[in-house]
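J.: With the sequence up front, the predicted model follows.
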Amino acid sequence: MRAYREAVRRLAEAKGFVPERRPLLEEAFDFLTSSPQPFLVLNAPTGYGKTLLSFALALRSLTDASLFDRVIHVLPMRSIIEDIQRTAEEAFGFSRTKMMGSSGEFMHLFPLNVTTADTFTWDLMKLNTKKRHRVKAGREFGYDYLTQASILTSLIIFDEAHFLLEDESMATAFDAVVNFLTSQGVPIVVMTATLSEGHRKFFRRYAGKYGYDFKVLSPNEEDPFVKRELEKDISIEFERGDPLMFIKPGKRNALIVNTVDRAVELYDRAVSDPDIGFERDRILLIHGRMTPSHKKSIIGRLQRLGKDDFLLIGTQAVEAGVDFSADVMVTDRAPINSLLQRFGRLARHAGDRTGKAVVITDAPAGPYPLEKVEKTLGLITEGSIHPRVPSTYEEIVTAVHGSSPSSVNRLINKGLKGKLLGLMSDPSKRAIHVLGEVERLVANGTPIMRDFLVPLSVGDETVLISPKKLLELYSGGLVKVKGVKFEIKTLKDAYRVAKAVALDENVEIVFTGDYDPERGIA
């Protein structure tokens, strides 16, 4: 436990807090450093400090690499990565971020490597996306075997894994990844606050197939964190109508809605209403169609406000990766896992005592499946759950997302999974073969991951947008597409551009409008 205690000390010094015991993380660390082939599912709530485990295991790998040479922390989205990377650099100075367009590193060789699920999957398939042009030209293999080998000698942590299991565009690739890693005996940790029984059985099946020591850990009511959180007064109410009606001036408010357009519309109304109850500089907007530097500046403003009153209006981008505490959370209706992520920002910090959530039951459900949204609202009643005590919501998560692996399997494209698994496991398939197969799949309209998102250049930064948004911006004269010889008149044309980007053709999409310093691309 020496490395664990050292990680706690360094983290406390860097962040300036008095550490509180986390028996669950101690048990997890002991299990992962004593079992010859561990597979751990860590079901801990938001705010528990699960990332400490990554730091501690990375420190352990520096002095004892008998079980794993390093740690690779895999996250479903970029927004969460930046906070972990910043903390790792401040406290330990030994992490490396690896994601599309962010790093020249071709292997995972640092004690702690933080990466996105997309980049991790490409690396496991032996395809270094930074080298695609040279691979295609036959000039090199792009470190294919070496990159994959750096993964197979690591301990892999899948953080917020429910995002990958519930995302139709990622579920197939993630299934192939777990299948291949377990076939190679790689130690695995799955961390999430909202894992259903069906998800647990999905992982248990692979662990059993390949002889892993499988364990599921959740905090009990004697855990210091749970005992502290149970003392907080957190209430959940259900209302209909305008979300702005339920904010509380003088309090820290978060208003989280399901779409960018809805967030911008509410923001515009809030800043133009003299009776809203907040100073203009305390009304903030954050969503996924902002540049990274813009989002970073908003988060900085939010953190500087601290315990002062504010009104933060945002989308799902706030669910994970934005560390703040609110007194009041007004949210559109959504599935249980998304609601729990949002509720997790209520009274988040140790000194907070009360929090109130208001769910708008007549809000648009999209982009979420209506069936899961309605089932969630039918199961939650006022006072029935506590967002940071898993025992109060685990049965609801299972009821919404399923109690058997079939809830995951229905999202899996078995043909695509077989192809991806073959590319990972066949040593005769080098980077050039992988690239060729990926190009054929994409050309046939099969998205491998993330459903053909399009990188939009905004100055020297990039914002990922959907083909639908590309068509909208192009039709409004706000986008110039370089490298294609056709006009973008229909959604089909926009998908042609997205496929060209996915195939790494010489295409550039440039935002030509005036970037709004408040609203981003809205």
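T.: On my side now, so go ahead. Numbers count the residues shown, from 1 in each chain.
J.: alpha carbons only for contacts and neighbour counts from here, please
T.: Will do.
J.: how much space between Phe486 and Asn43?
T.: 49 Å (Cα to Cα, to the nearest Å).
J.: Looking at those two, which one has more neighbours?
T.: Higher neighbour count among Phe486 and Asn43: Asn43, with 23 against 10, using other Cα atoms under 10 Å.
J.: So that one sits against Ser196, correct?
T.: No. If you go by Cα atoms under 8 Å, Asn43 and Ser196 don't touch, sitting 9.8 Å apart.
J.: which parts of the biggest helix by length in the chain are buried?
T.: Scanning the chain for the longest helix, with DSSP state H as the assignment, gives helix 168-183. Residues of helix 168-183 classed as buried under the neighbour-count rule (16 or more other Cα atoms under 10 Å) are 168-182.
J.: One more: stretch 143-154?
T.: Quick answer for stretch 143-154 (16+ other Cα under 10 Å): 143-145, 147-154.
J.: go on, stretch 192-207?
T.: Buried residues in stretch 192-207 (16+ other Cα under 10 Å): 192-204, 206-207.
J.: now, among those residues, which is nearest to Thr361?
T.: Proximity of these to Thr361 (Cα to Cα) peaks at Thr194, which lies at 21.4 Å.
J.: Who are the contact partners of the residue nearest to that closest one when sequence neighbours are not counted?
T.: Take Thr194 and drop its neighbours on the chain: the residue closest to it by Cα to Cα, 6 or more residues apart in numbering is Asn337, 5.7 Å away. Going by Cα atoms under 8 Å, 6 or more residues apart in numbering, Asn337 touches 162, 194, 397.
J.: same question, Phe31
T.: Pro38.
J.: where's it, which helix or strand?
T.: helix 23-32 (DSSP states H and E).
J.: Test my guess that Tyr393 contacts Ile385.
T.: Yes. Taking contacts as Cα under 8 Å, Tyr393 lies within contact range of Ile385: 5.7 Å.
J.: Of the two, which one has the most company?
T.: When neighbours are counted by other Cα under 10 Å, Tyr393 comes out ahead of the other of Tyr393 and Ile385, with 22 against 19.
J.: A further structure is provided below for comparison with the first:
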Amino acid sequence: MNDEGSISSAYDDFCRSRNWFPRRLISEGLKELEMQLGNGKPVLLLLDLPTSYGKTTITVSLAKRAIEGNSFFSRIIHVLPMRSIADQLGKEVVSCLKQENENGEFERKVAIQHLGLQESPYFAKKVVITTLDTFVLNFFKAPVKEFSRVLDERGTHFDFPRAQIYSAFVIFDEFHLFSKLGTGTEDAKAVSKSLTSVLSAIKSLCLAGVPVIVMTATMPSIMKKLLVKKLGEYGITIIEKIYSKGDDQAFEEDRRSRTINFHKIQRDTVPELCERFLREGKKVLCTFNTVRDAVYCFNELKHLDPFLIHGKLPEGIRKKRVDEISSGENMEENTPNLAVTTQVVESGVNLSFDVLITASCPADRLMQRSGRVAREKGAHLGEVYIVEDSKYASFGPYNQSICKKTLDLVIEKQQINRDIIDEVYSGESIEVDRSLWEVLSWLDNFVLLDSANVDRALEFYKGFTDSFGIVTGFMESKVPSAERREFAVGLSEAEAKRVLKLRKKVVRENEIINLDKDESCLRTLLGAPSLSLELQLQGYEGIALDEFDPEIGYVWLED
């Protein structure tokens, strides 16, 4: 085997070219993965490594190797749970590859692909950064570029994106966010369509000999056990590289000098704390569980010129904000003095604050948020302030008892780690949707199942992922213009139905259609199991929204 084209050497060589020490666990994991693949064994590499360990370097190094050519894979596909993380990672990869090739050839082969940014809808470029929603549709024969044809049960070119995936090296990152663990009601069982779909795809890829990595920093043990159990049923070997104390002395020397203190506070103290820390020259991150709470805090702190980012910003504004926190030369330049956010900064955002003020959340989410504190090399002290549940610091989508248990344990033990995560989730369980698992396996295995079969499955399960039912909301005044999509936001099915019931307006191309006198159509849309699918079936792009300040984003007044 030519070592210059190997998987393991790609990472080691890249690190040395930058005068970095390759991380031992990553190097070992890639070598073992390569060996198993060379022996024709179905295998998965699981990297459960802490934040700041350098997992992103894997993608950059493999991207370079994909562009240069090798005998293992033709492209790298990196799958993430959220658009905002995909956008930032894409910019990081492009920035790194610029340094490898002066004429720009490398960076032109990188694409960010999701519903808001379509640079390689069929996954044809050498480096594709995408979201789980887009990946799952392309993999299970519903290509995003031809989705309307899927719904019309017409033929599609689904084999093309599937061929790109089956010849790729696929990385599933921030894997812990693919489940519904810690969300919803007090029901102990969390059945996730997203987790079912991603595990089904991983199973198929591993059995076909595709190199696959699952990466996480905070995966609860019950989620890992499900992963091991489901893949083990098909004889897939899992190479586990899970960080433990003493595994990497160089990494620990840097982190040993860091201290994170945890505090419990009331919501009304937040403005005063922010003002005080800013006077002391510290950088502050305020993270909330809902857009409403984040915007409320932003308005409270307007006199301090905060940076605001959340999931209900119009697409054009969101891209601009992501650019602002990823275009600097280093972490210090990219980090705002004061940022107000929702969960979008939990993962994959390369920022370092001195202070985190956060609404109460599950332990794995808190560990991710805390990873944005004292992250930069040389930072020694970080402070985390957890706000008890209140009107403007609510639990949001998270399980109330899980959040309270997390808060109590973290304040008592003054730390957040895997042991606390597992203690918080003790007694919980997580499962795949067995029916969906079987259907997805059939779609992948049987070549004669086509768009018509996919359409019926999508309608029956209301999509293959938990966030499938995203409905596009257009600011009404922008609909007639070519830039209407720059002022569009994504709404959940429940949010979209509330708006549609109140405003009764849908959008088709450059036209707003008032359904006030078409009660039959309105009833059909509101009564549809999946509003997003029904809108597309009837030829509508989305629904019309009231005017809102695009710099602040869309907030439902009753939230």
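T.: Noted; the coordinates are in hand. None of these values were measured; they are calculated from a predicted model.
J.: what helix or strand is the counterpart of Val373 of the first structure in the second structure on?
T.: Using TM-score structural alignment, the partner of Val373 of the first structure in the second structure is Cys403. Assigned by DSSP H and E, Cys403 of the second structure belongs to helix 400-413.
J.: following that helix, which helix or strand shows up next?
T.: Following helix 400-413 of the second structure toward the C-terminus (DSSP H and E): helix 418-424.
J.: list the buried ones in that next one?
T.: 418, 420-424.
J.: Show me what the helix or strand just after that helix packs onto, helices and strands only.
T.: Downstream of helix 418-424 of the second structure, the next assigned helix or strand under DSSP H and E is strand 429-431. The helices and strands touching strand 429-431 of the second structure, judged by 3 or more Cα pairs under 8 Å, 6 or more residues apart in numbering; DSSP states H and E, are strand 189-191, helix 221-232.
J.: Try it again at 7 Å.
T.: Judged by 3 or more Cα pairs under 7 Å, 6 or more residues apart in numbering; DSSP states H and E, the packing partners of strand 429-431 of the second structure are strand 189-191.
J.: tell me which strands and helices the strand it packs on is in contact with?
T.: Counting by 3+ Cα pairs under 7 Å, 6+ apart, strand 189-191 of the second structure packs on strand 429-431.
J.: Looking at the buried residues of stretch 192-207 of the first structure, spot the one nearest Ser325 of the first structure.
T.: Ala193 (17.6 Å).
J.: In the second structure, what sits opposite the closest one in the alignment?
T.: So Ala193 of the first structure corresponds to Ala217, using TM-score structural alignment.
J.: Go ahead and confirm that match touches Pro50.
T.: Yes. Contact criterion Cα atoms under 7 Å: Ala217 of the second structure and Pro50 qualify, at 4.8 Å.
J.: anything in contact with each of the two?
T.: Shared contacts of Ala217 of the second structure and Pro50 (Cα atoms under 7 Å, 6 or more residues apart in numbering): none.
J.: OK, contacts around the match of Val373 of the first structure?
T.: Cys403 of the second structure touches 360-362, counting by Cα under 7 Å, 6+ apart.
J.: now those in TSV, with distance to Gly38 of the second structure?
T.: What follows is the contacts of Cys403 of the second structure, written out as TSV (distance: Cα to Cα, whole Å):
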residue	distance to Gly38 of the second structure
Ser360	46
Cys361	43
Pro362	40
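J.: so where do the strands sit in the stretch 201-350 of the second structure?
T.: All strands of the stretch 201-350 of the second structure, identified by DSSP state E, counting those that start in this stretch, fall at 212-216, 237-242, 259-265, 284-287, 307-309, 338-341.
J.: Work out the gap between the last one and the centre of the chain.
T.: Spelled out, it's strand 338-341 of the second structure. 19 Å (Cα atoms, centre = their mean, to the nearest Å).
J.: That strand aligns to what range in the first structure?
T.: So strand 338-341 of the second structure sits over residues 311-314 in the first structure, by TM-score structural alignment.
J.: mean shift of the matching stretch relative to the second structure?
T.: Mean deviation of stretch 311-314 of the first structure relative to the second structure after superposition (mean Cα distance after the TM-score superposition for the first structure): 1.5 Å.
J.: that older thread, average offset between the helix holding Phe31 of the first structure and the second structure?
T.: Superposing on the second structure and averaging over aligned pairs (mean Cα distance after the TM-score superposition for the first structure), helix 23-32 of the first structure comes out at 2.2 Å.
J.: Give the next helix or strand downstream of that helix.
T.: strand 38-43.
J.: Would you mark the buried spots in that next one?
T.: By neighbour count on 16+ other Cα under 10 Å, the buried set for strand 38-43 of the first structure is 38-43.
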